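> Attaching a predicted model along with its sequence, questions to come.
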Amino acid sequence: MKSMPMRPTAPLRLHGLLALCALWVASGNSWAGGIMIYEAGQEGNGLANAGAAALTDDPSVLMSNPAGITQLAGTQISANAQVILGSLTFSRDASNQFDGNEGGNALQWLPGASFFISHQINERSAVGFGMYGNFGLALDYDDDWAGRYFTQEAAVIGVSFQPTIAHQFTDQLSVGIGPRLVYGYYRTEMAIDNNLLGVLDRPDGQLEYKDTDVGTGVNLGVLYKLNERTQIGLAYTSKVKLQFKDSPQVRNVSNPIINAALRRLDVDALELDMNVPQTVLLSVAHRLDPQWKLLGSLGWQDWSDFGEIGVAVDANAGGVDRTVNRQYKDTWHASVGAQYQANSKLRWNMGLGYDSSAVDEKDRTVDNPMGDTWRLATGVNYQVEAGLDLHLAYTLVWLGDMDSEQTKARSGTTLSGTFRNSALHIIGGGATWRF
């Protein structure tokens, strides 16, 4: 990582970002926030999450609603892969006071894979297993960009392992439970301002932090058949807490004020907590006729529980300031979609979804540039033979233009600009075998 000359202030901000899950560097506590990733390469990628808790086409349903595997005959296996591409570019405006460039495209491509299996024990009971990643992304700004004291690189990767058991208690009602083990990886890197009150011109220092942890949670689900054409699914996922406790690597810090601030934060024993929020999802699937199936979902995500604690450090000769409360709020999801059975082999999926923002516009920051999110998705499923289906899907996740303005509390320096035409492109596909 190269060093850069500094502005005539001495601020230090210790927090990392990723576009969909942000972690704040804190003394003893931090939080996570962002939008959920519903896509894991499964056929449902092409539905924008519409009907996810009520649609029982393949064993990937155990991720959205564990009860759904009671509707799958025999043994079924689904193996999938996907790639997430993105565009997140920051443009400075006239209010910006930081030097450096605009950071380039910060969203890096992120590959992913998932695996699901279900097995029918008898006419009423089924077991299953899923391995999937439904959160995680990576950011990589230019080293010398204007916001380098907030973040330069950040990544979080989460992989879930979920054994599942489900039972159909009546002809209409099924219940399922899936204990979940989540393996998390986190890394962040940012520049440290060594310039002492504008008197000297020193190159940047550097802070890097990375660690792994394992957390646990549970997925619960209920599936109810209203009639032969209509199913309703209700699913709950508990929060999963990940604690990262490794010591960060701090290099080339020559500013005594910054060194004092780091000592006050006890940076050598930094603990970061990332909480994946609890969620509730209600879905419906209705077969209109032999060709058309209509789908819908409503969801809630408890981001407000994790947005009240954050720590920022802005140091100068007068001391060190800390701030808390990043104003996170709960988010809501709505989606509608349809499946069209063109013939006995080909099924076409389409969906439109919306997620509210976890922050108001006035609280948006460059290290967590969230906004209202629209999903537009489509895909196809093709039956190669009686026991083998192939599927391919594409989802556009659109965030649009997002203004961001941040001012250091002690130095008074402002970083200001707009993320323009922000979007994710998710391409996924795979195969389902039935025995």
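Happy to help now that I have it. Numbering: from 1, shown residues only.

> only C-alpha atoms for contact and neighbour calcs from this point on.
Will do.

> list the buried ones in stretch 295-308?
Buried residues in stretch 295-308, counting neighbours by 16 or more other Cα atoms under 10 Å, are found at 295-307.

> Quick check: the farthest pair among the residues you listed?
Greatest spatial distance in the buried residues of stretch 295-308: 295 and 307, 32.0 Å, computed using Cα to Cα.

> and residue 60, what is it in contact with?
42, 78, 115-117, 130 (Cα atoms under 8 Å, 6 or more residues apart in numbering).

> Considering the residues you listed, which possesses the most neighbours?
Tallying neighbours with other Cα atoms under 10 Å puts residue 42 at the head of those, with 30 neighbours.

> Wait, that residue touches residue 428, no?
Yes. When contacts are counted by Cα atoms under 8 Å, residue 42 is listed as touching residue 428 (7.1 Å).

> overlap in contacts of the two?
When contacts are counted by Cα under 8 Å, 6+ apart, residue 42 and residue 428 are jointly contacted by residue 80.

> what ranges do the strands span in the stretch 201-350 of the chain?
205-225, 230-237, 240-244, 249-251, 272-276, 279-287, 292-301, 314-316, 319-321, 331-341, 346-355 (DSSP state E, counting those that start in this stretch).

> What is the third one packed up against?
Contact here means 3 or more Cα pairs under 8 Å, 6 or more residues apart in numbering; DSSP states H and E; on that basis strand 240-244 packs against strand 173-192, strand 205-225, strand 272-276.

> Included below, for side-by-side comparison, is a second structure:
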Amino acid sequence: MKKTTIARLLPAALLALGSGAASAAGFQLLEQNASGIGNAYAGSAAVAENASTIFFNPAGMTQLQAREVSLGISAVRPSFEFKNKGSVGGALSGNGDDAGDWGAIPNAYLSWALNKDVYVGLGISGPFGLVTDYDGPWVGGAQSVSFEIKTVNVNPSLAWRVNDKVSLGFGVNWQRMEAQYERFVGIAPGALSASTAELDVDGDAWGWNVGALFTLSPSTKVGVSYRSKVDHKLKGDIKVSGPSALLNAAGSSDSDVDVELPDTFIVSTTQKLSDRWEMLGDLSWTGWSSIKKVDIERTSGPFNGQIAQTLHTEFKDTWRVALGANYLLNDAWKLKFGIAYDQTPVKDKERRLVSLPDNDRTWFSAGAQWKVSKTNTLDVGASYLYVPKTKIDNDQRSPDPRVNRGRVTGEYDSSVWILGAQYSMAF
């Protein structure tokens, strides 16, 4: 009888909390708290208004009360509607309807002061995620029918107040990743069967993060933070199913996938303009070029050691800039506003994947913070992400029908809605 241990159950339970739908460019998830949604995450490494600073800048814990806990959830609804403009799909046809759907991204943080200058903390969140799911045997089904990425990140952290002007922070990250990918096998005219290939892999890896917070004056703070790359070596299997027993046996095998998730750097500032107005700014960089391609390698069966498929991503590094403002309405209520521009790591339409029909996006955000009491705060926020027309011309045709995945040519109408709430409490 196979034993189920707590070590196996814990990551599975955390991943089951939610499946993140891509909101930031690429498949990065900025929703590591919901309190930053209203400002479009401007000032993320400098704000330090609750324990979620553990993710964006652990040095910010020195700005908190002796013990704080913060819990939040964000609901993300991307939309990817494809319009065919000359695709070559063999027996496959159709636009796949809307490949986006609702996803939930939870988070939890705890900060604890050991003394007036040293703080420890723990954060649990999901920094990367993606779901695209096309309905029916659509024209691009040989490239992807569904693709899902889930991560959970557990982040123990330490902060040290050097003096009244400078605080430093450090964290280690244990990260669990799961990926599922499904597509049709073969698209030759008249050859469409029920044959599908499904990849299911998972694994865990370690990373680290550091940060610093500078209090330049009572009204001005600057924060900088860096999160390392995380090199995942995922293991699992490929399962081919359909009417051909020979194809099923030849195509199914164990598999390995290596993915190096990108590092990030953030510099942020907050500036009080008056007793009521505060401005926030953010400039962040993501090293997406760590993902040049993704090889799916067979590790068993008749084709052991061969590459089953390569996803040619060739991502480029990206920048994101955000500006925000807070208005203190009264002692209980603060209003939040924000706008941001977020670059895509996708270089061009030829290298855009149907599993990630990503493009540049512009954030329009608003929210509110309610101080329920001196020790309890509720944040709510909403964002609409404008995405321009997204062209695709991904040609994966081949004379070999076993690897012929057709050509997908057209454009996507895309957008994203984000809604979130964060509850924070000091005790």
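It's in. All values reported here derive from a predicted model rather than from experimental measurement.

> Give me the TM-score for this pair.
Here the TM-score for the pair of chains, by TM-score structural alignment, normalised by the length of structure 2, is 0.85; 392 aligned residues with a Cα RMSD of 2.6 Å.

> Turn the contacts of residue 60 of structure 1 into JSON lines, columns for secondary structure.
Shown next, in JSON lines, are these (DSSP: H, G, I helix; E, B strand; the rest coil):
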{"residue": "42", "secondary structure": "coil"}
{"residue": "78", "secondary structure": "strand"}
{"residue": "115", "secondary structure": "strand"}
{"residue": "116", "secondary structure": "strand"}
{"residue": "117", "secondary structure": "strand"}
{"residue": "130", "secondary structure": "strand"}
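
> Out of these, which comes closest to residue 55 of structure 1?
residue 42 (12.2 Å).

> Contacts only, for the closest one.
Residue 42 of structure 1 neighbours (Cα under 8 Å, 6+ apart): 60, 78, 80, 114, 391, 428-430.

> Same question for residue 92 of structure 1.
If a contact means Cα under 8 Å, 6+ apart, then residue 92 of structure 1 has 102, 415-418 as its contacts.

> Repeat the analysis, applying 6 Å as the threshold.
416-417 (Cα atoms under 6 Å, 6 or more residues apart in numbering).

> Look up how far residue 410 of structure 2 lies from the equivalent of it over in structure 2.
By TM-score structural alignment, residue 92 of structure 1 lines up with residue 84 in structure 2. Distance of residue 84 of structure 2 to residue 410 of structure 2, given as Cα to Cα, to the nearest Å: 5 Å.

> Also residue 211 of structure 2?
43 Å.

> circling back to that earlier point, got a markdown table for the strands of the stretch 201-350 of structure 1, with distance to residue 139 of structure 1 too?
Output for the strands of the stretch 201-350 of structure 1, formatted as a markdown table (distance: least, Cα to Cα, whole Å):
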| stretch | distance to residue 139 of structure 1 |
| --- | --- |
| strand 205-225 | 14 |
| strand 230-237 | 27 |
| strand 240-244 | 19 |
| strand 249-251 | 19 |
| strand 272-276 | 17 |
| strand 279-287 | 25 |
| strand 292-301 | 23 |
| strand 314-316 | 23 |
| strand 319-321 | 27 |
| strand 331-341 | 23 |
| strand 346-355 | 21 |
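
> Ok, which of these comes nearest residue 55 of structure 1?
Evaluated over the strands of the stretch 201-350 of structure 1, closeness to residue 55 of structure 1 peaks at strand 279-287, with 6.2 Å, by Cα to Cα.

> What is the corresponding segment of structure 2 for that closest one?
Taking TM-score structural alignment, strand 279-287 of structure 1 hits residues 264-272 over in structure 2.

> That stretch vs structure 1 - mean distance after superposition?
Superposed on structure 1, stretch 264-272 of structure 2 shows a mean distance of 0.6 Å to its aligned residues (mean Cα distance after the TM-score superposition for structure 1).

> Switch the helices and strands packed on strand 240-244 of structure 1 over to CSV, and while doing so, append distance to residue 409 of structure 1 and mean neighbour count to every line.
Conversion of those to CSV gives the following (distance: least, Cα to Cα, whole Å; neighbours: other Cα atoms under 10 Å):
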stretch, distance to residue 409 of structure 1, mean neighbour count
strand 173-192, 17, 23
strand 205-225, 21, 20
strand 272-276, 23, 23
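
> Compare those and report which one is nearest to residue 239 of structure 1.
Comparison of those against residue 239 of structure 1 by Cα to Cα identifies strand 272-276 as nearest, at 5.3 Å.

> residues contacting the residue mapped onto residue 402 of structure 1 from structure 2?
Using TM-score structural alignment, the partner of residue 402 of structure 1 in structure 2 is residue 390. The neighbourhood of residue 390 of structure 2, defined by Cα under 6 Å, 6+ apart, consists of 411-412.

> one more time with 8 Å, if that's ok
Contacts of residue 390 of structure 2 by Cα under 8 Å, 6+ apart are 349, 357-359, 411-414.

> Assumed residue 14 of structure 2 was part of a helix.
Yes. Per three-state DSSP, residue 14 of structure 2 lies within a helix segment.

> Not counting its neighbours along the chain, what's nearest residue 69 of structure 2?
What sits nearest to residue 69 of structure 2 in space, not counting adjacent residues and going by Cα to Cα, 6 or more residues apart in numbering, is residue 110, at 4.5 Å.

> The one you found against residue 50, yeah?
No. Between residue 110 of structure 2 and residue 50 there is no contact under Cα under 8 Å: 9.3 Å.

> can you list residues touching both of those two?
Residues touching both residue 110 of structure 2 and residue 50 (Cα under 8 Å, 6+ apart): 68-70.

> Can you lay out these as CSV showing distance to residue 165 of structure 2?
Formatted as CSV, those follow (distance: Cα to Cα, whole Å):
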residue, distance to residue 165 of structure 2
68, 22
69, 25
70, 25
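
> Trace residue 134 of structure 2 over to structure 1, please.
With TM-score structural alignment defining the correspondence, residue 134 of structure 2 maps onto residue 141 in structure 1.

> ok, that match - contacts?
Counting by Cα under 8 Å, 6+ apart, residue 141 of structure 1 touches 103-106, 148, 151-153.

> mind running it again at 7 Å?
Neighbour list for residue 141 of structure 1: 103-106, 152-153 [criterion: Cα atoms under 7 Å, 6 or more residues apart in numbering].

> Ok, residue 248 of structure 2 next?
By Cα under 7 Å, 6+ apart, the contact list for residue 248 of structure 2 reads 240-242.

> make it 8 Å
Residues near residue 248 of structure 2 by Cα under 8 Å, 6+ apart: 239-242.
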